[in-house]
Structure formats: C-alpha cells, structure tokens
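> Model the structure of this input:
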Amino acid sequence: MPQSTLRSTLLLGLSVMTLAGSYAFAQKTVRKPDRAKPPQFQSNEFSGVFFADARSQLQGQPSLGSGAQASSTDSAMAASDDASQAESTAQGNDVWKQLISGPSIEDLVKESKSRVDGIITTPAKFASGGYGDARREFTLLGSLMGIIAQYPEEIRWKASAPYARTAFARIAANSKVGTQPVYNEAKLRQQDLQDLLKGTKLNGTAEETPWADTADRGPTMQILEWALRENLAPHTSNEDNFTNNLDEITKYAELVAAYGQILQLEGMTDADDETYTQFAAAMLAAAKETLKAVKNKDPDLARSAVAKIDQSCNKCHETYR
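Reported below is the predicted structural model:
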C-alpha cells in the first residue's frame, strides 16, 4: 500500500473515533429538563364529584328534531300532561266543577248583562258596529249557559240553561251583521237575560247545540283576549293590584280554564289537531296555576302564570287564526 494512502486511512479512522467520542460525551453532559412529579390521589378523593358510570345518569331519548320546533312546543306538551292528570280525576261533566265555580259563573252573567244593555240600545248603534260586540257577549253567555246545563250539581239558572244556550248561541251566530231583523232578535234575547236575572224560568224549546256552534272560535278568542289583557294582566302586574283583586283574578282565571277545556272538546275547530289541543291545554294549566297563586297569595307566581297564558295564546295565534 502506498504511504500516502495509508496516511489517509489512518486520518479518517481517527476522525470517526473523535466524533463518536464527542457524541457520547455530549450525551452524558446534556441536562435533562426538570419535570413535576405526578400527583398522588386518594382512592375516594373525588367521590360525589364524578359519576361512577355517566351513562347510568342519562334519561329519555335524544331529540332529533330542530331546536326551534322543540322549543315552541315544550311548554305546551308539559302543560298538556298536567291537564291530562286533571282529567283523570274528573271525567265528563264533572270537569266543570273543577274549573269554574257557581259564583264565578253568576258574576260573569251579571256583568255581561250590564254590557249587553249598553250595546243593544238603538238599531243605528247596533248596525254601526254594536252587532260585533253583541256577538262576543252572546257567545260568552251561550258558553256559560252550556256549562250550567252540564254542571254536575244544582247552580243558579240550571233549569233555563238548555234553552238559553240554544237561544244565545243562535243570536251570536246571527250577529255577524247588524240588520234590523238581527237587532230585533237581539232585543228578545236581551229580555230573556233580564228575565233570568229576575229569577224567571225561560220558556222555550231547547235544541241540541254543539259546542262548536255555542263557542265559535272567532268571538271566543276575543273573549280570551279581553279576559287576559283587560283583567288578568293588569290585576297581576304588581303586588298591590294582586292583593286588591283576588276575587277578580279568580273569576277570570276560571273563565280562561273553562274555555281551555271547551276548545279541546270533540267537534270544536281543530280539536283533532294535537298541537292545537296542546296549546289549549297549556292555557288551561296556566289558568289553574294562577288560581293556585291566588290560594297561596303569591303575586310572583300569579304574574308568571298569567305570562304563561299569554305565551300559549301567542304561540297558538302564530299558527292558527
């Protein structure tokens, strides 16, 4: 081997050995970073904080629908369950006794009589718009007479109620116009109402009158709006109003509850629509919650319950007209 080649080989070997030694030395001298020691836990340190099996705490089924649809009907469905529980304890005509009292019915009839006397005065006033007010009042009176006729115990006007229901429902249906013949009929029904309050039994033939004809949805919604906006809402707006109007709140909450039941009866418009009946049931449940607030003298609960009545009405109006 030539001397120059041997020298090159020796130099290469020395270089490799030097690099290897330097690498090993570097490995020994590089400082490892400081690390925190792992924490030590006691076996029961987090008892009661986490579930042993989270899956065991899951309830119900996941909602696969849109959030907007779910939120619009949740309260109505919950209230529908409450109303169903009430119906389980009161079937058929017995339900009226749970929803509205005899004194409330009597007061509502008397107050309506006062308004009717201010509406049915002259043909001109009746024709200029009074017929619409008359339609609302006679719808209310027909509904109250329908309840009286089906009430499970004796209350005032029960003997006259079947005929009065027929007569008031007929004039309510006819009062879509303000013609002279309709005005003349309204005057006769006004006299019937006067005779009722005097204690006179009405003479007439009662006809089978379905609830859909007794409580037509248009004027019924006007009655509910009036009960809510002009009575329940202002009477529960603050603690003083609540305290000073307990009897009035009771009366109108019972009226709303009764109409909540009527709207769900077989044959009523949309009574076969589950969503519609859920809204009616929600209104009924909120009215009963209002009555609970009166019983417990709880103004905050009353205000919340009346707001629920308003909410159920608004949601219903968004879909049904």
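> drop to CA atoms for contacts and neighbour counts, all remaining ones
Will do.
> Pull the contacting residues for Ala302.
Thr236, Glu289, Thr290, Leu291, Ala293, Val294 (CA atoms under 8 Å, 6 or more residues apart in numbering).
> where's Thr166 relative to Gly132, distance?
19 Å (CA to CA, to the nearest Å).
> and for stretch 158-176, what are the contacting residues?
So stretch 158-176 is in contact with 131-132, 134-139, 141-146, 148-149, 182, 185-186, 189, 192, 196, 201-209, 213-215, going by CA under 8 Å, 6+ apart.
> Among the residues you listed, which ones are in strands?
Secondary structure from DSSP state E places none of the contacts of stretch 158-176 in strands.
> List only buried entries from the residues you listed.
131-132, 134-139, 141-146, 148-149, 182, 185-186, 189, 192, 196, 201-202, 209, 213-215 (16 or more other CA atoms under 10 Å).
> Tell me which of those fall in helices.
131-132, 134-139, 141-146, 148-149, 182, 185-186, 189, 192, 196, 213-214 (DSSP state H).
> What is whichever strand or helix holds Glu111 packed up against?
According to DSSP states H and E, Glu111 maps onto helix 102-119. Contact partners of helix 102-119 among helices and strands, from 3 or more CA pairs under 8 Å, 6 or more residues apart in numbering; DSSP states H and E: helix 131-150, helix 180-198, helix 246-262.
> which element follows the longest one toward the C-terminus?
Towards the C-terminus, the helix or strand next in line after helix 131-150, according to DSSP H and E, is helix 161-174.
> Could you do the last one as well?
Of the helices and strands lying after helix 246-262 in sequence (DSSP H and E), the nearest is helix 274-296.
> before we move on, back to that, for the contacts of Ala302, which single residue is the most surrounded?
Thr290 (31 neighbours; other CA atoms under 10 Å).
> Proceed likewise with the subsequent sequence, for comparison:
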Amino acid sequence: MQFRFRCFSLALALPLIAVGVGSASAQQQRARPPEFDQAVTSRVFFPDMSTAFQGERPTLSSLQELEAAAAMAKAEAASTEEGDGKTQLWSKLISPLSLENEVKRVKLQFDGGLTTPGAFNSGGYQDARLQLSVLASLFAVLSEYSGDVRWKEDAKTARDLVAKTARNCAAGSTPVFNEAQLRKADLQDLVSGSGISAAKPSDEDNDWSMIVDRSPLMEYLEQLLDQLGDESTDAASTEENVDTIRKNAELIAMVGEILKKDGMDDAEDDDYAILSYAMTTSARSVVTAIERQDFEAVRGVVGEISQSCADCHDQYR
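Coordinates of the predicted model:
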C-alpha cells in the first residue's frame, strides 16, 4: 500500500511539474514590452486628457444645447424644402432691393478690374474669381426668389455663365481674360434690360457644388462684416448708415443659408450647421433692431455675428 501511494503521489506530481516547466518556458519566450521614444509619441498623443481640450471642457448641458440647436437648424432647413418654402426662405432673409443693389455694385467692381491681360494675369484674376462667385450666388438666389424680382427670368442662365468663368479664374491667362470680357458684356446686357441672348437658356435647379466654393464666400463675408462693423460703431453712425447696414446684414444672412446647402463643404456637419445658423439668426436680428429703430442694440448684435464667424474660422478655416 505504501508503494502504491507513492506511485500515485508521483503520478499527480508529474503533471504539476510539467505545468510549472511550461509556465517558466512561456515566460522565457514572451516578447519584451516595446519601448517608445517620448519625443516621437508626444507629437501624436496628448500626455493626459486635460490637455486635449481647448478652452473650457464641455459639460453635459452644453452638449445638450448643441444637439438641440442642431436639431432646430435641421428642422428649419427641412421645412424650407417643403412646398413653396424654398422660395419663401430667400424673401424672409433678403429684400429684392438689396439683391438688385448688390448685383449692380459687384458688377461695377468686376468691370473696373478688367483692364489689361497683364494686370489680370498678375493678380486681377483673383478679384474676378471673388466677384463672379458672389454674382453666381446672387443669381442662384434670384432664380429661387418668390414674387417679382428683377432678372429672375435670366437668373439661371446668368448663374451658370458667371459660375463657369469664376471656376476658370482659378489662374490667370489671356484666354480666361477674354472669357471674363464676354461675361462683362453679358452682365451689361442683363443690367441694361436686354437680357442674355447670346447664351443657351438654362432651366436647371441650383446645384450649389457647381455654383460657388466656400473660400470666396468666406472672403466675401469678411468684407461684409468689416463694413458692417465700421458703420455701426455707435447709435449715431448706425442711424446715418442704416440702409447699407441693413443690406449687408441681409447679405450675411443669405450667405449663412447658402453655406448649409447640399453640395457645400461641411454642410452635413452638425456643428458647422449650428455656426451658420447662428450667423444667419444674428444677421436677421440686426434687421429686426433696425426696423424697431433700436440703433443702440445693433452694435451688440453685430458683435454676435463676429463671434459666430470667429468660432467658425477656429474650426473650419
């Protein structure tokens, strides 16, 4: 019995010894942990979560507010696509007079910049690109505008012509200068009342990805906002420049809506939609303050537009 017990004990001990040997062998074969160069990893990873945020850390309530604002912006955009909402939207944002005056103003700028091929090729094409991009956007809005508005019948044709030349003005050359001269003649015919007869009429709906790029619209916004700020330094200057301030505020509201259109860069981004919506809302508040003759309040609302633009530039410029 003693012999059997020893054999049995030995039989139990052998697997345990084998496991111990196997574990020791596995530990010896295990790869060494990798070593990282902190000088390299510090350029990729944050040292801790507290440094990953800029400004104040978002709270649950602030995130809920952003979500609610995004839902509101989407709901408003969806409502404008139903029935006649798409055309009624523009008439809520900008008056026919503001559209007409801005087309004339930008056209005059465009005309004045087309002097010689040399001046055009050495930098004038950049100004032409901006001005034609703005005109293409204005004609696109005119094509969807509700009610009677000047140039509506030729708006789609003018939109396509100037948008095409704006894209070609990405670089300067003599052929592009000659094309810009043709657009100058077309625009003169349109403004003088003759219409655009030299081109094939267009009946296509607005495809914003083919109408304007975000970059010239942002540059245009900066110009509008600079002028808006300069003319509304106090209640007296606001009252003195009330017509120009109203027009520029309406144009800013219009651009804010264009930036959210399908086909525009980042239009599907909820945060971007919120910023565009905030800019449009503040611009409309300028008009509301003017209508109730609260010229003192205009300056503060202009500051809100500036803040919306600054917030957008921080993330999307």
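> before we move on, back to that, relative to Gly102 of structure 1, which of the contacts of Ala302 of structure 1 is nearest.
Nearest to Gly102 of structure 1 among those, counting by CA to CA, is Leu291 at 15.4 Å.
> how near is that closest one to Ala253 of structure 1?
Taken as CA to CA, the span from Leu291 of structure 1 to Ala253 of structure 1 is 7 Å.
> ok, now Ser80 of structure 1?
17 Å.
> Which of the two has more residues huddled nearby?
Set side by side, Ser80 of structure 1 and Ala253 show more neighbours around Ala253, with 31 against 22, by other CA under 10 Å.
> Assess the claim that the more buried one and Ala285 are in contact.
No: counting by CA atoms under 8 Å, Ala253 of structure 1 sits too far from Ala285 to count as a contact (10.3 Å).
> could you measure Phe25 of structure 1 against Leu11 of structure 1, distance?
Distance from Phe25 of structure 1 to Leu11 of structure 1, by CA to CA: 21 Å.
> Oh, that last question was meant for Gln27 of structure 1, not what I typed.
25 Å.
> same thing with Asp310 of structure 1?
Taking CA to CA, one finds Asp310 of structure 1 at 98 Å from Leu11 of structure 1.
> try Ser175 of structure 1
For Ser175 of structure 1 relative to Leu11 of structure 1 (CA to CA), the value is 122 Å.
> Which one's more surrounded, these two?
Ser175 (24 against 11).
> What is the aligned counterpart of the more buried one in structure 2?
Mapped onto structure 2 by TM-score structural alignment, Ser175 of structure 1 lines up with Cys169.
> Tell me how many other residues crowd the equivalent of Asp234 of structure 2 over in structure 1.
Asp234 of structure 2 maps onto Asn238 of structure 1 when the alignment is built from TM-score structural alignment. Asn238 of structure 1 has 14 neighbouring residues, counting by other CA under 10 Å.
> Wait, Asn238 of structure 1 touches Pro299, no?
Yes: using CA under 8 Å, Asn238 of structure 1 is in contact with Pro299, at 7.2 Å.
> so what sits against both of these two?
Between them, Asn238 of structure 1 and Pro299 share no contacting residue, judged by CA under 8 Å, 6+ apart.
> Buried residues of stretch 70-89 of structure 1, list them for me.
Buried residues in stretch 70-89 of structure 1 (16+ other CA under 10 Å): Thr73, Ser75, Ala76, Met77, Ala79, Ser80, Asp82, Ala83.
> scratch that, stretch 241-256 of structure 1
Quick answer for stretch 241-256 of structure 1 (16+ other CA under 10 Å): 242-243, 245-246, 248-256.
> Now do the helices in the stretch 1-150 of structure 1.
3-29, 67-89, 94-99, 102-119, 123-125, 131-150 (DSSP state H, counting those that start in this stretch).
> excluding its backbone neighbours, what's nearest Ile120 of structure 1?
Of all residues beyond its chain neighbours, the one nearest Ile120 of structure 1 is Phe126 (6.2 Å), with distances taken as CA to CA, 6 or more residues apart in numbering.
> corresponding residue for that neighbour in structure 2?
In structure 2, Phe126 of structure 1 lands on Phe120 (TM-score structural alignment).
> how close does its match sit to Ala171 of structure 2?
Taken as CA to CA, the span from Phe120 of structure 2 to Ala171 of structure 2 is 10 Å.
> for Gln28 of structure 2, same thing?
66 Å.
> more crowded one of these two?
Neighbours per residue, other CA under 10 Å: of Gln28 of structure 2 and Ala171, the larger number sits with Ala171, 16 against 10.
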